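Trainee: Take this sequence and fold it.
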Amino acid sequence: MKKITTILLIVFAFTSYKATSQVLEKPTEGKSLVYIMRSNNLGAGLNFRVYDKDKFLGALPSGAYFIYECDPGEHLFWAASENRDFVEANLEANKTYVIDLRAKMGMFIAAVGVEPYEPTNKKHVKRIKKVLRKHINANVVNADKTEEKEDNIAKAMEAYDRIKDKENSKIKKLLSNMNFENK
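Mentor: All right, here's what the predicted structure looks like:
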């Protein structure tokens, strides 16, 4: 009887663990999937505007994430707040990637830092699990509002062109091998 109780407890613990551990979704065949999330609560009242080069994806609130499916290849993801921060991405087909928008102290309002995540970084994996467990999927992809953001996009592309070739450029890279396992 004791053996059966122990086995049942182990099975229950294992199935409970699997039920609470989240898994990243898989993209449609031939596409890439990018999770864009906010893992910290600094600047909680502020939405960060998110773009894929010249395409407005949406305004991401604190405590949320969204999933963006796109064509594989070269992308320039960036976010705007008091500042603009950029990530150059090289995405492979059928792979899933994660980008975190980290709120930082700014001069007047929260600034944004765009951080590509790596599957080998234990802190990144832990944050992803927390976000998927506790945050809401904002489903904010708003490509139809890109026209309203043309001025902001033009200024951002000018800023990107100014800094991309500098020797000490702070533009981060999301490499094709930085993909996460998915279901």
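Trainee: CA atoms for contacts and neighbours, from now on please.
Mentor: Noted.
Trainee: Sort out which residues of stretch 17-29 are buried, please.
Mentor: Within stretch 17-29, the residues that count as buried by 16 or more other Cα atoms under 10 Å are 22, 24-27.
Trainee: oh sorry, the question was meant for stretch 73-86
Mentor: Buried positions in stretch 73-86, judged by neighbour count with 16+ other Cα under 10 Å: 75-81, 84-86.
Trainee: With stretch 64-71 instead?
Mentor: Across stretch 64-71, burial judged by 16+ other Cα under 10 Å covers 64-68, 70.
Trainee: one more to line up against the first:
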Amino acid sequence: MKKRVLLLLLLAQTTLLFSQTDSISEGRAAVYFTRSSGLGGLVNFTYFDGKKAIGKFNGSKYMKYECEPGKHLFWARSENKSFVEAELLGGKTYIIDVIPTLGGLKASVILTPVDKNNYKLKPIQKLLEKKDAEIFEKDELDALQLEMADVIVRGFEKYNELKEKGKNIPILLPSMTVEASDLIYVKK
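Mentor: Below is the predicted model:
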């Protein structure tokens, strides 16, 4: 009897995760920004797609961002700025892991494109299992966009400076996709 209940719970959980991760609007790409570490948990990181503010949250959370396929510059801001260039395919799902690090005054941020073939997914899977995605209303994003106007200008200055100096900007490749089944934590 206990085994049946556990099996039913596992099936229900799997179905819920599949519905959260599997559905992408027609012709769009999905990018998960996952912050599975609790380091610097009180510090908000602000996320951008080019010059567009797409979210802001602290602590161990994540957001699912849908966008048009093609080239994107994703970046996050905290004490520093971290960038990822991306080439996305429609109907596909990607992950950018958000890694907080110790900064001078507050937590710094490092964005890391996830290649499921050589990245430890367990912390991300556990995060997705335990929490729902952060959701931002249009009016919240509009206010964030206004608040971040100067930050966006400085962010692009920093990005251009890094490019001019020949610094490596991580790249999220079209092949670095994940399937819904990749995002389910299975105890081994």
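Trainee: Kindly provide the TM-score of these chains.
Mentor: After superposition, the two chains reach a TM-score (TM-score structural alignment, normalised by the length of structure 1) of 0.85; 174 aligned residues with a Cα RMSD of 2.1 Å.
Trainee: hmm, back to that, looking at the buried residues of stretch 73-86 of structure 1, which is nearest Asn94 of structure 1?
Mentor: His75 (15.5 Å; Cα to Cα).
Trainee: And the closest one, how far from Lys122 of structure 1?
Mentor: The gap separating His75 of structure 1 from Lys122 of structure 1 is 25 Å, by Cα to Cα, to the nearest Å.
Trainee: And Val50 of structure 1, by the same measure?
Mentor: 25 Å.
Trainee: Of the two, which one has the most company?
Mentor: More neighbours surround Val50 than the other of Val50 of structure 1 and Lys122, with 24 against 10 (other Cα atoms under 10 Å).
Trainee: one step back: so of the buried residues of stretch 64-71 of structure 1, which ones are in strands?
Mentor: Taking DSSP state E, the ones among those that sit in strands are 64-68, 70.
Trainee: would you list the residues you listed in CSV and tack on distance to Lys166 of structure 1?
Mentor: CSV is the format used below for these (distance: Cα to Cα, whole Å):
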residue, distance to Lys166 of structure 1
Ala64, 33
Tyr65, 31
Phe66, 32
Ile67, 31
Tyr68, 30
Cys70, 29
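Trainee: Which two among those residues are spaced furthest apart?
Mentor: Counting by Cα to Cα, the most remote pair of these is Ala64 and Cys70, 19.8 Å apart.
Trainee: which residues of structure 1 fall in strands?
Mentor: 32-37, 48-52, 55-60, 64-70, 73-80, 84-91, 96-104, 111-116, 136-137, 172-174.
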